[in-house]
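**Student:** just to be clear, the model below is a prediction. Sequence and coordinates:
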Amino acid sequence: MAAKTVKDTKVYQLAFSLAMQIFQLAKSFPKEETYSLTDQIRRSSRSVCICLREAYRKKIYPAHFVAKVSDSDMENSETEGWLEFALACQYISQDKYDNLYDLSNQVGKLLNHMLNNPDKY
């Protein structure tokens, strides 16, 4: 059965969970990172969900749907990059990085499925 709203999709639920975990985690980042790493990782992780909402709003237009899902995938990839910086700067543990990266990877796989099968959404 197809999801009634984007919020009912597994990809949205996982992406939202990832964004909220990152939001909580970023509270512990140093103040000097406020306008760089902290803001950027929060923005990109949230944008995954926002782009999905935009995709679903106009899913009757396949090209628009694919473009916005592609944007969501791009934001997810950016989030992974910021997670790498957080790890390298020792703001997060390897275990926390591994867990968040795994969640992001799951989101990426689901987004890839959406990109390759837009008619199923």
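**Tutor:** Arrived safely, thanks for sending. Residues are numbered from 1 along each chain as shown.

**Student:** drop to CA atoms for contacts and neighbour counts, all remaining ones
**Tutor:** OK.

**Student:** after the helix ranked longest in the chain, next one along is what?
**Tutor:** Using DSSP state H to assign secondary structure, the helix with the most residues in the chain is helix 62-88. Toward the C-terminal end, the helix or strand that comes next after helix 62-88 (DSSP states H and E) is helix 94-116.

**Student:** hmm, who's touching that next one?
**Tutor:** For helix 94-116, the external contacting residues (Cα atoms under 8 Å, 6 or more residues apart in numbering) are 11, 14-15, 18, 66, 69-70, 72-73, 76-77, 79-80, 83-84, 87, 120-121.

**Student:** let's go with 7 Å and repeat that
**Tutor:** 11, 14-15, 18, 66, 69-70, 73, 76, 80, 83, 87 (Cα atoms under 7 Å, 6 or more residues apart in numbering).

**Student:** the spatially closest residue to Ser93 that is not a sequence neighbour: how many residues sit nearby?
**Tutor:** Once flanking residues are discounted, Ser93 sits nearest to Leu87: 6.5 Å by Cα to Cα, 6 or more residues apart in numbering. Residues lying near Leu87 (other Cα atoms under 10 Å) number 17.

**Student:** let's bring in a second one:
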Amino acid sequence: MGNFRTLLIWQKAMLLVTQTYNATKLFPKEEIFGLTSQIRRCAVSIPSNIAEGYGRKSNPEFIRFVNIASGSLFELQTQIEIALNVGLLNEVDFKNLYENTRELEIMIVSFRKKLKENL
């Protein structure tokens, strides 16, 4: 399987981290320890958990970490919607982020299914 960097879900998650950081750059300074930090932590958690799970060298462990990454992804979807609702995120950035999270969500579901088939 190579290494975790060859996984499309990891690559897509890394792009999502960059996009998330760029979208939150203009959030007000008073949000740095609030929603800005929370959104960024969720985004970073996704590829980090995929990489950690890969390193466990066990399909059941990998599935567990992919599930954690999936939970972080859902958390991110919720938080960007909150940011939109309170006026921190504009509609265009929200739409781009949300569409990318949905694409990654579909990829993760498919990847997890393949891992389960190989148990």
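**Tutor:** Happy to help now that I have it. Not measured: the values here are computed from a predicted model.

**Student:** before we move on, back to that, which of the contacts of helix 94-116 of the first structure lies closest to Lys59 of the first structure?
**Tutor:** The shortest approach to Lys59 of the first structure among the contacts of helix 94-116 of the first structure belongs to Val66, at 8.5 Å (Cα to Cα).

**Student:** the second structure: which residue goes with Arg57 of the first structure?
**Tutor:** In the second structure, Arg57 of the first structure lines up with Gly55, judged by TM-score structural alignment.

**Student:** please apply the same query to Leu25 of the first structure.
**Tutor:** Aligned by TM-score structural alignment, Leu25 of the first structure pairs with Ala23 of the second structure.

**Student:** what count of nearby residues applies to that match?
**Tutor:** 21.

**Student:** check contacts around it.
**Tutor:** Ala23 of the second structure touches Asp93, counting by Cα under 7 Å, 6+ apart.

**Student:** any idea how far it lies from Gly55 of the second structure?
**Tutor:** 30 Å (Cα to Cα, to the nearest Å).

**Student:** one more: Phe27 of the second structure?
**Tutor:** In terms of Cα to Cα, Phe27 of the second structure sits 35 Å off from Gly55 of the second structure.

**Student:** go on, Tyr21 of the second structure?
**Tutor:** Taken as Cα to Cα, the span from Tyr21 of the second structure to Gly55 of the second structure is 26 Å.

**Student:** more crowded one of these two?
**Tutor:** Tyr21 (16 against 13).

**Student:** show me what contacts the more buried one?
**Tutor:** Here Tyr21 of the second structure is in contact with Arg40 (criterion: Cα under 7 Å, 6+ apart).

**Student:** name the element it belongs to?
**Tutor:** helix 8-24.

**Student:** check the mean deviation of that helix from the first structure.
**Tutor:** Compared with the first structure after the fit, helix 8-24 of the second structure shows a mean deviation of 1.1 Å (mean Cα distance after the TM-score superposition for the first structure).

**Student:** for the next helix-or-strand element following that helix, give me the average deviation versus the first structure.
**Tutor:** Where DSSP H and E defines the elements, the next helix or strand beyond helix 8-24 of the second structure is helix 35-55. On superposition with the first structure, the mean distance recorded for helix 35-55 of the second structure (mean Cα distance after the TM-score superposition for the first structure) is 0.4 Å.

**Student:** any chance of the contacts of helix 94-116 of the first structure in CSV, plus distance to Thr5 of the first structure?
**Tutor:** Putting those into CSV (distance: Cα to Cα, whole Å) gives the following:
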residue, distance to Thr5 of the first structure
Val11, 12
Leu14, 15
Ala15, 15
Leu18, 19
Val66, 17
Val69, 15
Ser70, 19
Asp73, 19
Asn76, 20
Glu80, 26
Leu83, 29
Leu87, 35
